[in-house]
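**Q** Compute the structure for the input listed below.
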Amino acid sequence: MADRDPDTIKQEIDQARDQLALTVDSLAERANPRRIADDVKSGLLKFVKKPAVAVSLAGVGVVTIVIVVRRIRQR
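**A** Presented below is the predicted three-dimensional model:
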């Protein structure tokens, strides 16, 4: 094992500590529940705004309203 200068070793440790701190901060940001919820919400809105999906959801809504109105009238 080669003899190393204590100052060099300290610098390497400091660099490793800084890199580890950056990694932990990055992981904390990626695992933030609010950020994850915002990402899911924006993805869902982007999906729903597609014309085919919007028309399908409107159709399902109309069918649901018709069924509810018929059941209310049959009482």
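**Q** Every contact and neighbour count from this point should use C-alpha atoms.
**A** Fine.
**Q** could you pull out the helices for the chain?
**A** Listed in chain order, the helices of the chain (DSSP state H) span 6-30, 33-48, 51-73.
**Q** structure for this one too, so we can compare:
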Amino acid sequence: MARDPETIEREIEQARTNLVATLDQLGTKANPQKLANAAKDGVRAKLDNPKVKYPLIGAGALIAVLLLRKLFR
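**A** Predicted structure coming up:
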């Protein structure tokens, strides 16, 4: 069955419209600034957890004491 050219053109135009919408969505999702902000928010959320926060503070304090001890010996 042959289709008329107008129907084919409408289908092509609809496919183009759908493709443009998909590309816009992909561009939004793959935005480097958005990805960086999401990663930064994830790290901040992880560091706000007391099970992570306090051991890191302790490790930093221990390293500072060891460095000061080494410098002044």
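**Q** After superposing, what score do the chains get?
**A** Remark: TM-score between the superposed chains equals 0.91 [TM-score structural alignment, normalised by the length of structure 2]; 73 aligned residues with a Cα RMSD of 1.0 Å.
**Q** circling back to that earlier point, okay, the helices of structure 1 in CSV with mean neighbour count next?
**A** What follows is the helices of structure 1, written out as CSV (neighbours: other Cα atoms under 10 Å):
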stretch, mean neighbour count
helix 6-30, 11
helix 33-48, 12
helix 51-73, 11
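**Q** tell me, stretch 33-46 of structure 2 lands on which residues of structure 1?
**A** Per the alignment by TM-score structural alignment, stretch 33-46 of structure 2 matches residues 34-47 in structure 1.
**Q** on average, how far is the matching stretch from the matching bit in structure 2?
**A** Stretch 34-47 of structure 1, aligned to structure 2 and superposed, deviates on average by 0.7 Å (mean Cα distance after the TM-score superposition for structure 1).
**Q** Just the residues contacting that stretch, thanks.
**A** 29-30, 53 (Cα atoms under 8 Å, 6 or more residues apart in numbering).
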